[in-house]
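A.B. asks: Dropping the sequence and predicted coords here.
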Amino acid sequence: MTDRETVEIEAAAFRRLRDHLMLQRPDVQNIELMILAGFCRNCLADWYREAAENRGMAMTRDEAREAVYGMPYAEFRARHQAEATPEQLAAFEARKR
């Protein structure tokens, strides 16, 4: 496999993960992702922005979040994000330890 093919496959896998979280599972809360996987949509947006900046492209956090969420972050939050429950917050804290 060439380097270009590797990049294309990795990019396709990222797009599939992003689309899965955006379209098929917007109900999955970021805190649930953090508890179970140690990353969330905001992490993906941060990694996306860092990758752009490492290639000399300026990108704001809001632009990166919109690329990952498929809409402005505030709109996604209003549509899909619920306040974390006390149980979720406790599980998140326990995972951090």
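C.D. replies: The structure has been received and is ready for your questions.
A.B. asks: Could you use CA atoms for every contact and neighbour count after this?
C.D. replies: Will do.
A.B. asks: would you list every one of the helices in this structure?
C.D. replies: 3-19, 30-37, 41-54, 61-69, 73-80, 86-96 (DSSP state H).
A.B. asks: Out of those, which one sits most buried?
C.D. replies: Neighbour counts (mean count of other CA atoms under 10 Å) averaged over each of the helices of the chain peak at helix 61-69, with a mean of 20.
A.B. asks: contacting residues around that helix?
C.D. replies: 18, 22, 41-42, 44-46, 48-49, 71-73, 76 (CA atoms under 8 Å, 6 or more residues apart in numbering).
A.B. asks: Could you rerun that using 10 Å?
C.D. replies: 14-15, 17-19, 21-23, 26, 41-50, 52, 60, 70-77 (CA atoms under 10 Å, 6 or more residues apart in numbering).
A.B. asks: ok, second structure coming up, stack it against the first:
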Amino acid sequence: MSEDRERSEIEAAVFRRLVEHLRARSDVQNIDLMNLAGFCRNCLSNWYQEAAEERGLALSKAESREIVYGMPYEEWKSRHQTPANAEQQADFDKNKPQH
């Protein structure tokens, strides 16, 4: 197996593990991820969509979000998303990511 292919397979396995971890940790809100790490599940799904498009594959925002969330985004929001509190929103506004 080539070094590039092996690296891609390892990176894919790491991505799958990250997605599984984020699905299992539905108690962690996207705003918390944004405030701590500068990215969230939505960012990850946007990056997935962009990578697909770079390879000539059509993938909608809804499809890429379902890949990351493991269910339709609206369903995930209704099951798991809570309103941001004032402190979370203030932190987000102060440190708003640049991407």
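C.D. replies: Received it, and whenever you're ready, just let me know what you need. Bear in mind the structure is a predicted one, so any value in this text is a computation, not a measurement.
A.B. asks: TM-score for this pair?
C.D. replies: Put the two chains on top of each other and the TM-score (TM-score structural alignment, normalised by the length of structure 1) is 0.95; 96 aligned residues with a CA RMSD of 1.2 Å.
A.B. asks: Please report how far the spatially closest residue to residue 81 of structure 2 that is not a sequence neighbour lies from residue 17 of structure 2.
C.D. replies: Counting by CA to CA, 6 or more residues apart in numbering, residue 81 of structure 2 lies nearest to residue 29, which is 6.5 Å off, once chain neighbours are set aside. According to CA to CA, to the nearest Å, residue 29 of structure 2 and residue 17 of structure 2 sit 18 Å apart.
A.B. asks: One more: residue 4 of structure 2?
C.D. replies: 20 Å.
A.B. asks: Next: residue 82 of structure 2.
C.D. replies: 25 Å.
A.B. asks: picking up where we left off before, my read: the residue nearest to residue 81 of structure 2 touches residue 84, true?
C.D. replies: Yes. Contact criterion CA atoms under 10 Å: residue 29 of structure 2 and residue 84 qualify, at 8.6 Å.
A.B. asks: So between the two, which is more surrounded?
C.D. replies: residue 29 (18 against 14; other CA atoms under 10 Å).
A.B. asks: residues contacting that one?
C.D. replies: Neighbours of residue 29 of structure 2 in contact, by CA under 10 Å, 6+ apart: 22, 40, 41, 77, 80, 81, 82, 83, 84.
A.B. asks: Please apply the same query to residue 4 of structure 2.
C.D. replies: residue 10.
A.B. asks: now do residue 36 of structure 2
C.D. replies: 30, 91, 92, 95.
A.B. asks: Including distance to residue 11 of structure 2, could the contacts of residue 29 of structure 2 go into a markdown table?
C.D. replies: Below are these laid out as a markdown table (distance: CA to CA, whole Å):
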| residue | distance to residue 11 of structure 2 |
| --- | --- |
| 22 | 16 |
| 40 | 18 |
| 41 | 18 |
| 77 | 28 |
| 80 | 28 |
| 81 | 29 |
| 82 | 31 |
| 83 | 33 |
| 84 | 32 |
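A.B. asks: measure the spatially most central residue of structure 2 to residue 20 of structure 2 for me?
C.D. replies: By CA atoms, centre = their mean, structure 2 has its centre lying nearest to residue 41, at 2.2 Å. Distance of residue 41 of structure 2 to residue 20 of structure 2, computed by CA to CA: 11 Å.
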